[in-house]
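K.L.:
Structure here, sequence nowhere to be found:
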């Protein structure tokens, strides 16, 4: 799935969409963790999930600062992110990590775009850049690990 998150005209819509994306990502992480046969892989995925939980906490603060109600869960895309994981599980841990990598492609793109949003104040842009680095790290690990299996 190709995300459009990061192209929003207003910072309010951007933050709300990033929160939806993060909640969808967390649901995918939960699905992945329960499906992986290799528990050391599941432990690493859980570490990455903690980054996403931290992103939600910061985005919630930003949402309140800019006067919007932060969404508490994902949107309909959650079925796509978790569905990919369920299907990939039929083919083993490598396929599951590859499916997770495609989800990370969206978060990488979203935070890269967000970091350039003209309405974001410097501290918000700094957070977007940090989150982007987290997502790049997650994606690289998933890609490298899936290829080595």
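P.N.:
Alright, I've got the coordinates. Remember, predicted model here, so these are calculated numbers, not experimental data.
K.L.:
contacts, neighbours, all on C-alpha from now
P.N.:
OK.
K.L.:
secondary structure element for residue 53?
P.N.:
Per DSSP states H and E, residue 53 falls inside helix 39-65.
K.L.:
immediately after that helix, which helix or strand?
P.N.:
Downstream of helix 39-65, the first helix or strand assigned by DSSP H and E is helix 77-89.
K.L.:
and that next one, what does it pack onto?
P.N.:
Secondary-structure packing of helix 77-89 (3 or more CA pairs under 8 Å, 6 or more residues apart in numbering; DSSP states H and E): helix 11-35, helix 93-114.
K.L.:
Comparison target below:
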């Protein structure tokens, strides 16, 4: 499912939606770690989850600077992100990694759009670009590793 995050006209709504997306991603990462058979794959996925935890921390700071409340958990999309992983878990590690790659497609799109938001401050744009790089790296790893598995 393609994300709509990044089309918000209000920067505060964008930051809140990015936080929901990150919380959803963390839930999917937790589910992935629980379902993967390979300890090596689990370790790499856990490292990527740490990137998402760092993104949440920075987004909370941005939310505070904007004077808005930061969501503390995901939204209804969390069922979609974790559901894909749960279903893929029935088919093995490669299928789980492919499911996670599709989740990363959404985070890549969201941060790519966020870095172009007209009301984003330079510090926020720098963070959005760094997060985009993280998400592109995650997506590439999931795609390459799933293909090799």
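P.N.:
Everything's here; your move. Remember, predicted model here, so these are calculated numbers, not experimental data.
K.L.:
returning to what we had before: so which of the helices and strands packed on helix 77-89 of the first structure comes closest to residue 81 of the first structure?
P.N.:
Proximity to residue 81 of the first structure, assessed across those by CA to CA, is greatest for helix 11-35 (5.7 Å).
K.L.:
Check the offset of that closest one from the chain's centre.
P.N.:
5 Å (CA atoms, centre = their mean, to the nearest Å).
K.L.:
Tell me roughly how far it lies from the second structure on average.
P.N.:
For helix 11-35 of the first structure, the mean distance to aligned residues of the second structure following superposition is 0.1 Å (mean CA distance after the TM-score superposition for the first structure).
K.L.:
do you know how far the residue of the second structure most remote from its centre is from residue 16 of the second structure?
P.N.:
Centroid-distance maximum for the second structure: residue 67 at 23.3 Å, with CA atoms, centre = their mean. To residue 16 of the second structure, residue 67 of the second structure is 11 Å away according to CA to CA, to the nearest Å.
K.L.:
Identify the contacts common to the two.
P.N.:
Contact criterion CA atoms under 8 Å, 6 or more residues apart in numbering; residues shared by residue 67 of the second structure and residue 16: none found.
K.L.:
show me the contacts for residue 88 of the second structure.
P.N.:
Per CA under 8 Å, 6+ apart, neighbours of residue 88 of the second structure: 95-96, 99.
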